[in-house]
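> Okay, sequence plus prediction incoming.
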Amino acid sequence: MNALVLLVGDPLFLAGVLERVRGLAAVTVETVETAAQAEVLMNESPPDLVIAQARQLTPLSKLSTFRQQRSLLGIYFVVIEDRLLPRLVKLPMQTPMPVEETIEALEAGADAYLWLPPAERMQVPPTTYEQFNRLLQAQVQTGLYRSLAYRDLTQANDWLSAVALVDALTQLNNRRAFDLELPRQIENTRSKAIDLSLMMIDIDCFKSINDYYGHPVGDEVLRQLAQRLLNDMRFYDTPFRYGGEEFTVILNQTNAQEAGAIGDRLCRLMADQVFSIDASLTISTTVSIGIATLQPSDDEEGKSLLKRADQNLLKAKNLGRNQVVIS
């Protein structure tokens, strides 16, 4: 089991937990004595399960601060009260539960709160003492199961999110990713008072390529063009497959003059380098490019910026293709 368990408590408490809980040898165990030390360790490498001595979390609001950190949401917290609570001293055969303390701990964010009194001070019968140990063991097993399930679910969700934002054919970010990223880049540009331009690229006569050579060849042209964008654009420029044979590139820190130069260079690159489909087939094609530079009047979502870039792309097509139009 690839799990990390963090024990928090004084040396006597730590030794007791290690002795009472079976199966800890199969996981990685870290030990610290204070909540402050635990917080540092949790931020560096979040554990799957925390078993903490209640007195180290006094007041229990310390636990609440842990729960407020998003990176620690998947941790299962087991809080153990090992002190002899005077008001709970009853007959040995009874197993008193600290109800008020349990409520307080759970409201603070604990997943489980256990009272494990020292056997020698309570004169707890062996069978009752074993029940306490079984309860602790059950909570540890439950905590590890839930935490690892949460980890697996988080990883699966991260993967699905990544897949949802990536174009399967070209491996570029897709239209959905573009719609999310453009407003963020506009906000960043305006907050820093810098320039931003948007480039729209369309493969000239792409329908003819599909009609004459077939869609698999057209797909290969799309893949190779996407790779050229990744290889030849600046590292801080973000290319997207917008749809069909159209691509967009967000040009960060780029004014109109700089964007025009980038567009001209890209046009030459596409025209001068053939697309090698296989050993017997190469295809020459060109691209048309429309560019718009962010203006103060543009909306925060980038709709007007995108509209101008698209209009300029259409102008480039109508003027004979294989050229750049910018505004």
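Noted; the coordinates are in hand.

> Only C-alpha atoms from now on, for both contacts and neighbour counts.
Noted.

> mind listing the helices in the stretch 51-200 of the chain by residue range?
Per DSSP state H, counting those that start in this stretch, the stretch 51-200 of the chain carries helices over the ranges 61-67, 99-108, 119-122, 126-164, 175-192.

> Looking at the ones you listed, spot the one closest to N43.
helix 61-67 (9.6 Å; Cα to Cα).

> Which other helices and strands does that closest one contact?
helix 99-108 (3 or more Cα pairs under 8 Å, 6 or more residues apart in numbering; DSSP states H and E).

> The helix it packs on packs against which elements?
By 3+ Cα pairs under 8 Å, 6+ apart, helix 99-108 packs against helix 61-67, strand 112-115.

> which residues touch it?
Helix 99-108 is touched from outside by L60, S61, L63, S64, V79, A112, Y113, L114, with contacts defined as Cα atoms under 8 Å, 6 or more residues apart in numbering.

> Now distance to R175 too, for these, in a markdown table please.
Listed next are those as a markdown table, based on distance: Cα to Cα, whole Å:
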| residue | distance to R175 |
| --- | --- |
| L60 | 47 |
| S61 | 44 |
| L63 | 42 |
| S64 | 40 |
| V79 | 47 |
| A112 | 45 |
| Y113 | 48 |
| L114 | 51 |
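
> Are any of these buried, and if so which?
By neighbour count, with 16 or more other Cα atoms under 10 Å, the contacts of helix 99-108 hold L60, L63, S64, V79, A112, Y113, L114 as buried.

> Widest-spaced pair of those residues?
Across the buried ones among the contacts of helix 99-108 (Cα to Cα), the longest gap, 17.8 Å, separates S64 and L114.

> looking at the helices of the stretch 51-200 of the chain, which is closest to G302?
That would be helix 175-192 among the helices of the stretch 51-200 of the chain, by Cα to Cα, at 6.0 Å.

> orientation of the closest one relative to helix 126-164 in degrees?
90 degrees (axes from the mean of the first three to the mean of the last three Cα atoms, to 10 degrees).

> From the rest of the structure, what touches helix 175-192?
Against helix 175-192 from outside (Cα under 8 Å, 6+ apart): 164-166, 195-196, 240-243, 250, 252-253, 300-302.

> Check this structure and tell me which residue is nearest its centre.
Relative to the mean C-alpha position of the chain, the nearest C-alpha, by Cα atoms, centre = their mean, is the one of D158, at 5.7 Å.

> quick revisit: right, and the helices and strands packed on helix 99-108 - which one's nearest G16?
strand 112-115 (13.5 Å).

> this is the comparison structure:
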Amino acid sequence: MTTSILLIGNHKLLSTLTEHNASLLSTWVEGESMDEVIQAIKTHLPDVVILENSLLIDQGLCQSVKQKAYGRWIYFLAIKSQKYSSQTHPDLQAYCSEKIHFLAQGVDGYLDIIPPEILSKNQAQAQAQLFLSHLEIGLLWSQKCKTLIQENDYLSTIALCDPLTEIGNRRALDWDLPRQVYNARKHHVPLSIAVVDIDYFKAVNDNYGHLVGDRILQLLITRIKHKLRPLDTIFRYGGEEFVVVFKQANLDQGEVIAQRLRRTVAEQPFLVEPELSLSVTISLGIAELKSDDDPQGRSLLQRADEKLLLAKARGRNQVLR
């Protein structure tokens, strides 16, 4: 697995520390401003950032980057060059206080460096080896984080996906609908939803079996998705019930899309097997977001569901608003 290391600060010092491992040092940025360094991090997406600029740490660079998606796996190693002579030793209390301060600012590792020119050859080599050990730990930590993030993203996808129809499930709807309500209000754009039910679907399962019923669900979703706009999202709400979120669509626009979905399902039978094709219809209830709807979208969903029940009571295969 390839790795990337971004150096920020005293390039000469860091080059001396890695004199025999120059290939480790991927990119050097002599950044002074927060914006410049953050842009470099976004561009190079490093595994490890080595910081020799304590001012950027105090300005919150590490915490700012870690809050972004691209910074979740980055390991920040702070390097502080101390002006000790070969006969003096660091003030332990000051060293600990400074390290605690840096760790509180989001730094993952901290290393106090004595300029190699005042050290003996053996001391300089030992210090360089300590630095490389810190670097190794940072790279290992970063790679493990990347792996965990990938696994978590995969598990999240599974948790939010209906395995049969490969669309979002009810949990995904519960997560997405409040976001859409928030975005619609923030940007002052309309939002409509449709609750969709397959008419007499129980009879399909009773007469042909659940495998045929499952195939109908798959074929129906494939057909519906081809008639949705790129902005629209469909979720499986229950057994044969679905919810479609029409972003940036008012009630009139939502009705136009809903009627298109109804027609595309009803106009052509579904070829389930070479010798079996079944005609299916759907009923839809639609509603538009109102100013007094709750932030989670429950009242919006309830109104659309009530319209669906009315559509079924009035004979099915229709859209009601």
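Noted; the coordinates are in hand. A quick note: this is a predicted structure, and the numbers were derived from the prediction, not measured.

> Can you calculate the TM-score here?
The TM-score (TM-score structural alignment, normalised by the length of the second structure) is 0.87; 314 aligned residues with a Cα RMSD of 2.5 Å.

> Would you mind giving the helices and strands packed on helix 99-108 of the first structure as CSV with distance to T189 of the first structure added?
Converted to CSV, those look like this (distance: least, Cα to Cα, whole Å):
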stretch, distance to T189 of the first structure
helix 61-67, 34
strand 112-115, 47
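
> What's the separation between the counterpart of R179 of the second structure in the first structure and L294 of the first structure?
Using TM-score structural alignment, the partner of R179 of the second structure in the first structure is R184. Distance, R184 of the first structure to L294 of the first structure, by Cα to Cα, to the nearest Å: 13 Å.

> next one: M199 of the first structure
From M199 of the first structure to L294 of the first structure the distance is 11 Å (Cα to Cα).

> Show me where the first structure has its strands.
Ranges of strands within the first structure are 4-8, 28-32, 49-53, 76-81, 112-115, 196-203, 238-243, 246-252, 275-278, 281-283, 287-293, 324-326, based on DSSP state E.

> Can you lay out the ones you listed as JSON lines showing distance to C267 of the first structure?
Output for those, formatted as JSON lines (distance: least, Cα to Cα, whole Å):
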{"stretch": "strand 4-8", "distance to C267 of the first structure": "54"}
{"stretch": "strand 28-32", "distance to C267 of the first structure": "56"}
{"stretch": "strand 49-53", "distance to C267 of the first structure": "56"}
{"stretch": "strand 76-81", "distance to C267 of the first structure": "56"}
{"stretch": "strand 112-115", "distance to C267 of the first structure": "64"}
{"stretch": "strand 196-203", "distance to C267 of the first structure": "9"}
{"stretch": "strand 238-243", "distance to C267 of the first structure": "15"}
{"stretch": "strand 246-252", "distance to C267 of the first structure": "13"}
{"stretch": "strand 275-278", "distance to C267 of the first structure": "14"}
{"stretch": "strand 281-283", "distance to C267 of the first structure": "16"}
{"stretch": "strand 287-293", "distance to C267 of the first structure": "6"}
{"stretch": "strand 324-326", "distance to C267 of the first structure": "8"}
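
> Please determine how far the alignment partner in the first structure of R170 of the second structure is located from L114 of the first structure.
For R170 of the second structure, the aligned residue in the first structure is R175 (criterion: TM-score structural alignment). Going from R175 of the first structure to L114 of the first structure by Cα to Cα gives 51 Å.

> how close does V195 of the second structure get to F235 of the second structure?
For V195 of the second structure, the distance to F235 of the second structure equals 10 Å [Cα to Cα].

> Common neighbours of those two, please.
F242, V243, V244.

> how about the first one, what's its match in the first structure?
Residue correspondence to the first structure (TM-score structural alignment): F242 of the second structure is matched to F247.

> again with Q87 of the second structure
Looks like Q87 of the second structure aligns to K90 there (TM-score structural alignment).

> so who does its match touch?
P96.

> what's the spacing between it and W115 of the first structure?
Distance from K90 of the first structure to W115 of the first structure, counting by Cα to Cα: 14 Å.

> same check, this time on S61 of the first structure
Taking Cα to Cα, one finds S61 of the first structure at 19 Å from W115 of the first structure.

> what does T28 of the first structure give?
Taken as Cα to Cα, the span from T28 of the first structure to W115 of the first structure is 25 Å.

> The two: which has the busier surroundings?
Neighbour totals were compared for T28 of the first structure and W115, and W115 leads with 22 against 13 (other Cα atoms under 10 Å).

> For the corresponding residue of the second structure for that one, which non-adjacent residue is closest in space?
Counting by TM-score structural alignment, W115 of the first structure lines up with D112 in the second structure. Distances taken as Cα to Cα, 6 or more residues apart in numbering place K80 nearest to D112 of the second structure, at 4.9 Å, with adjacent residues excluded.

> need the contact list for the one you found.
Contacts of K80 of the second structure by Cα under 8 Å, 6+ apart are E52, S54, Y110, L111, D112, I113.

> Of those residues, which ones are shared with the first structure?
Retained in the first structure: E52, Y110, L111, D112, I113, out of these (criterion both residues aligned by TM-score structural alignment, their matches' Cα atoms under 8 Å).

> about what we covered before: now list the buried members of the contacts of helix 175-192 of the first structure.
165-166, 195-196, 240-242, 250, 252-253, 300-302.

> which of those residues lies closest to G74 of the first structure?
Closest to G74 of the first structure, out of all of these and judged by Cα to Cα, is L165, at 24.7 Å.

> My guess is the closest one contacts N173. True?
Yes - assessed by Cα atoms under 8 Å, L165 of the first structure is found in contact with N173 at 5.7 Å.

> and of the helices and strands packed on helix 99-108 of the first structure, who's closest to I283 of the first structure?
Minimum separation from I283 of the first structure across these (Cα to Cα) falls at helix 61-67, 58.1 Å.

> what about the match of R170 of the second structure, how many neighbours?
18.
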